[in-house]
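Visitor: Got a sequence here, can you model it:
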Amino acid sequence: MTTEPAKTPEVAAAPPLGGPSGRKRAARGRRSLLTRRDRFTLAVMAGAPTLLHVALVWVTALASIALAFTTWDGIGLDAISWVGLRNFRQLFTDNPQFWPALEHNVIWFVVLILIPTPLGLFLALQLDKNIRFSRVYQTAFFLPVVMSLAVIGFVWQLVYNPDTGLINSLVGANRPGHYIDWIGNPKLNLWAVLIAASWRHTGYMMILYLAGLKSVDPTLREAAALDGASEWQTFRSVVFPTLRPTNTIVLVVTIIESLRAFDLVFVFNKGAQGTELLSILVTNNIIGESSRIGYGSAIAVVLLTISLAVIIPYLVATFRKERRA
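Guide: Here you go, the predicted structure:
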């Protein structure tokens, strides 16, 4: 007599993890990792900076654009009156300071792109050779970048001091009747400020180019050396073409730096004759004695338009490159 084997209860096969039930279980597992307190903390950490950014940047920018078409002395909202394009017509035709200020911003850009930018590239090329104490040199050259512009202005004020300044002492112009007023002379003060700005900008460019040099393939340099190329030929044919993205960033950064220049000039002489800049005109009209907020906002809109004309093409080109990648 044969006995039948005991029947084992059938166990339903679990659905694959990739199926709908598996995805739901994985989603529930992920959700359980964040408690209500964690979600609240993340909301506060992400929401507070976003609200501050919107309030301090976007709202104020939109308010400045709206005020550019009005006249307002800053006292009472009922004093705001719509004037249309009158502020802009006044700005381009009846303001003797606007065109000199715009010219000074252009000079600022030309000087920064021709002097500290090549000098920063030269320093980056030397430090990229892994010379001794390269970290010390990098820190020394980059130190002005992390310093406050107000501190830099104060330091260079001491250098340019007519009585006890370093430059006048070296050239012997610190005697009575032989003083050189580097800050008060309208023919000299802009160039004096530009020397201080170039001192800071050189370290900024050096760091940008040092980062760009890391993308240069060492094998290309070795191949050029094997072909008998000199150091200059290697730089011209191998290194510099590789730095094309870095050069674009350097150009955009330099344009923005030349447009937003304010701190150094204000610390030196508050934008006196010879150092007028667009940013100084904005400040003088909005918080100055005249309190022409609508007129100052019109200058700010012009400054914003010039900045966007540079930034938007750069962003478009960057996004296109990322999509192609």
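Visitor: Please count neighbours and contacts with C-alpha atoms only from this point.
Guide: OK.
Visitor: who does the helix or strand containing Tyr314 touch, helix- and strand-wise?
Guide: Using DSSP states H and E, Tyr314 sits in helix 293-324. Applying 3 or more CA pairs under 8 Å, 6 or more residues apart in numbering; DSSP states H and E, we find helix 293-324 packed against helix 60-67, strand 70-71, helix 86-93, helix 244-259, helix 278-286.
Visitor: Give the residue farthest from the middle of this protein.
Guide: Computed with CA atoms, centre = their mean, the residue of the chain farthest from its C-alpha average is Met1, at 93.8 Å.
Visitor: Same list (the helices and strands packed on helix 293-324) but as JSON lines, adding distance to Leu51 and mean neighbour count.
Guide: As requested, the helices and strands packed on helix 293-324 are exported to JSON lines (distance: least, CA to CA, whole Å; neighbours: other CA atoms under 10 Å):
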{"stretch": "helix 60-67", "distance to Leu51": "13", "mean neighbour count": "16"}
{"stretch": "strand 70-71", "distance to Leu51": "27", "mean neighbour count": "22"}
{"stretch": "helix 86-93", "distance to Leu51": "31", "mean neighbour count": "15"}
{"stretch": "helix 244-259", "distance to Leu51": "25", "mean neighbour count": "17"}
{"stretch": "helix 278-286", "distance to Leu51": "25", "mean neighbour count": "21"}
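Visitor: roughly how far apart are Pro100 and Ile287?
Guide: 21 Å (CA to CA, to the nearest Å).
Visitor: and what of Phe266?
Guide: For Phe266, the distance to Ile287 equals 13 Å [CA to CA].
Visitor: Please apply the same query to Ile195.
Guide: Distance from Ile195 to Ile287, by CA to CA: 28 Å.
Visitor: Show me which residues of stretch 311-323 are buried.
Guide: Using 16 or more other CA atoms under 10 Å as the burial criterion, none of the residues of stretch 311-323 qualify.
Visitor: Touching it from outside, list them.
Guide: For stretch 311-323, the external contacting residues (CA atoms under 8 Å, 6 or more residues apart in numbering) are Val252.
Visitor: Let's see this one next, to set against the first:
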Amino acid sequence: MTVLQNTPRTDPTPPARKGRRRATALSGTDRIVLILMVGIPTLLHLALVWVPTVSSVLLSFTSWDGIGDLDTIKWVGIRNYADIFTAYPRFWPAVQHNLIWLVFLLVLPTSFGLLLAVLLDRKLRFTKIYQSILYLPVVLALAMVGFIWQLMYEPNLGLVNNLLGIANDNPVDWLGDSDINIYAVLVAAGWKHTGYVMLLYLAGLKSFDPSLKEAAALDGASAWQAFWKVTFPVLKPINVIVLVITVIEGLRAFDIVYAINRGRNGLELVSVLITDNIIGESSRIGWGSALAVILLVISLGFIITYLVQVFRREDRA
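Guide: Predicted structure coming up:
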């Protein structure tokens, strides 16, 4: 009689581990690369943005000509701000011009750029050519735009007066007349700004879900109702970007007016006053820094107010 012994069965495959450590430790080289990739941009940002900003805020409360040693810096408190608001005749006209600049860019070039984006999104023939032509002014510097339009506004040989037929008979001095030159320059600045806004909105429309338009059409909505009720609300992130860029462009405008007549005779802007006081003949670093802080506060006021309104509406929804 043979007795069979039960031998334990061996499984050739080892049991699975309960868990594996997926995170791998960084090597020394990886740590150095990570530190350099994060540290260098951070240091550059601090050195080129925050250090000058904080320095300008501090210098705005001082009196310094920028030539003497740091020991010659005198603390004057808010006297620079008080003098700017009450005893600087160029300040309020410059603020008015900046506000006109901002409102113009927000109303006309922004609306026209949105209109062009909607038209080009309909896949017209030669759309790429139209985009290239309309975007071409964006790649030009504002100083170059000012030079081009300076030639176009020339009273006798310029394109504008010749198209109007008044080049030889009572020509209009578009840039020399202080009553109209700000609006003539705004047309040139809007020519550049329209292409940029068009590109931003066109990118937003390209990522738009076409099924939403089809659903609106099935519900009997007209083209205008579909755009205003469906398309435009979806473009809210693009609207925020366009607003921020437009506010920055409207308040920091400098190149084009400085290239035309150094920002004088009706083209005074706050940025021009900053330049004149810091590197101009007067060389008042405290005044120039105070003007820069005022311009910064005005810019942040527009942007923060709009962002707060947007976030409140999202929280309510």
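Visitor: Need the TM-score between these chains.
Guide: TM-score for the superposed chains, counting by TM-score structural alignment, normalised by the length of the second structure: 0.87, backed by 314 aligned residues with a CA RMSD of 3.0 Å.
Visitor: quick revisit: which of Pro100 and Ile287 of the first structure has more residues huddled nearby?
Guide: Comparing Pro100 of the first structure with Ile287 by other CA atoms under 10 Å, the one with more neighbours is Pro100, at 17 against 14.
Visitor: Tell me the counterpart of that one in the second structure.
Guide: With TM-score structural alignment as the criterion, Pro100 of the first structure lines up with Pro93 in the second structure.
Visitor: for Asn130 of the first structure, same thing?
Guide: Asn130 of the first structure maps onto Lys123 in the second structure, with residues paired by TM-score structural alignment.
Visitor: residues in the second structure matched by stretch 275-291 of the first structure, start to end?
Guide: Against the second structure, stretch 275-291 of the first structure falls on residues 267-283 (TM-score structural alignment).
Visitor: End to end on that stretch, go ahead and measure it.
Guide: From its first residue to its last, stretch 267-283 of the second structure covers 21 Å (CA to CA).
Visitor: and Val59 of the first structure, how many neighbours?
Guide: Residues within reach of Val59 of the first structure, counting by other CA under 10 Å, total 13.
Visitor: Residue in the second structure paired with it?
Guide: In the second structure, Val59 of the first structure lines up with Val51, judged by TM-score structural alignment.
Visitor: Give me the distance between that match and Asp276 of the second structure.
Guide: 22 Å.
Visitor: re the thing from before, so where does the match of Pro100 of the first structure fall, helix or strand?
Guide: Counting by DSSP H and E, Pro93 of the second structure is part of helix 91-120.
Visitor: average distance between the next helix or strand after that helix and the first structure?
Guide: Next along the chain after helix 91-120 of the second structure, taking DSSP H and E as the criterion, comes helix 127-135. Here the mean offset of helix 127-135 of the second structure against the first structure after fitting is 1.5 Å, by mean CA distance after the TM-score superposition for the first structure.
Visitor: In the first structure, which residues correspond to the helix or strand just after helix 127-135 of the second structure?
Guide: Counting by DSSP H and E, the next helix or strand C-terminal to helix 127-135 of the second structure is helix 142-152. Using TM-score structural alignment, helix 142-152 of the second structure lines up with residues 149-159 of the first structure.
Visitor: Tell me the buried residues in that stretch?
Guide: Leu149, Ile152, Gly153, Trp156, Gln157, Val159.
Visitor: What are the contacting residues of it?
Guide: Pro144, Thr164, Gly165, Leu166, Ile167, Ala196, Asp263, Leu264, Val265, Val267, Phe268.
Visitor: gap between the fourth one and Arg320 of the first structure?
Guide: Pointing back at Leu166 of the first structure there. Applying CA to CA, the value for Leu166 of the first structure to Arg320 of the first structure is 51 Å.
Visitor: Check the second one too.
Guide: With the distance defined as CA to CA, Thr164 of the first structure ends up 55 Å from Arg320 of the first structure.
Visitor: Please apply the same query to the first one.
Guide: According to CA to CA, Pro144 of the first structure and Arg320 of the first structure sit 35 Å apart.
Visitor: can you check the third one too?
Guide: Between Gly165 of the first structure and Arg320 of the first structure the distance is 51 Å, computed by CA to CA.
Visitor: right, so of the helices and strands packed on helix 293-324 of the first structure, which gets closest to Leu121 of the first structure?
Guide: helix 244-259 (10.0 Å; CA to CA).
Visitor: what would the helices and strands packed on helix 293-324 of the first structure look like in CSV with distance to Tyr295 of the first structure?
Guide: Below are those laid out as CSV (distance: least, CA to CA, whole Å):
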stretch, distance to Tyr295 of the first structure
helix 60-67, 8
strand 70-71, 7
helix 86-93, 5
helix 244-259, 18
helix 278-286, 7
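Visitor: closest to Val106 of the first structure out of the ones you listed?
Guide: Closest of these to Val106 of the first structure is helix 244-259, at 7.5 Å (criterion: CA to CA).
Visitor: how far apart are that closest one and its match in the second structure?
Guide: Relative to the second structure, helix 244-259 of the first structure is 2.4 Å off (mean CA distance after the TM-score superposition for the first structure).
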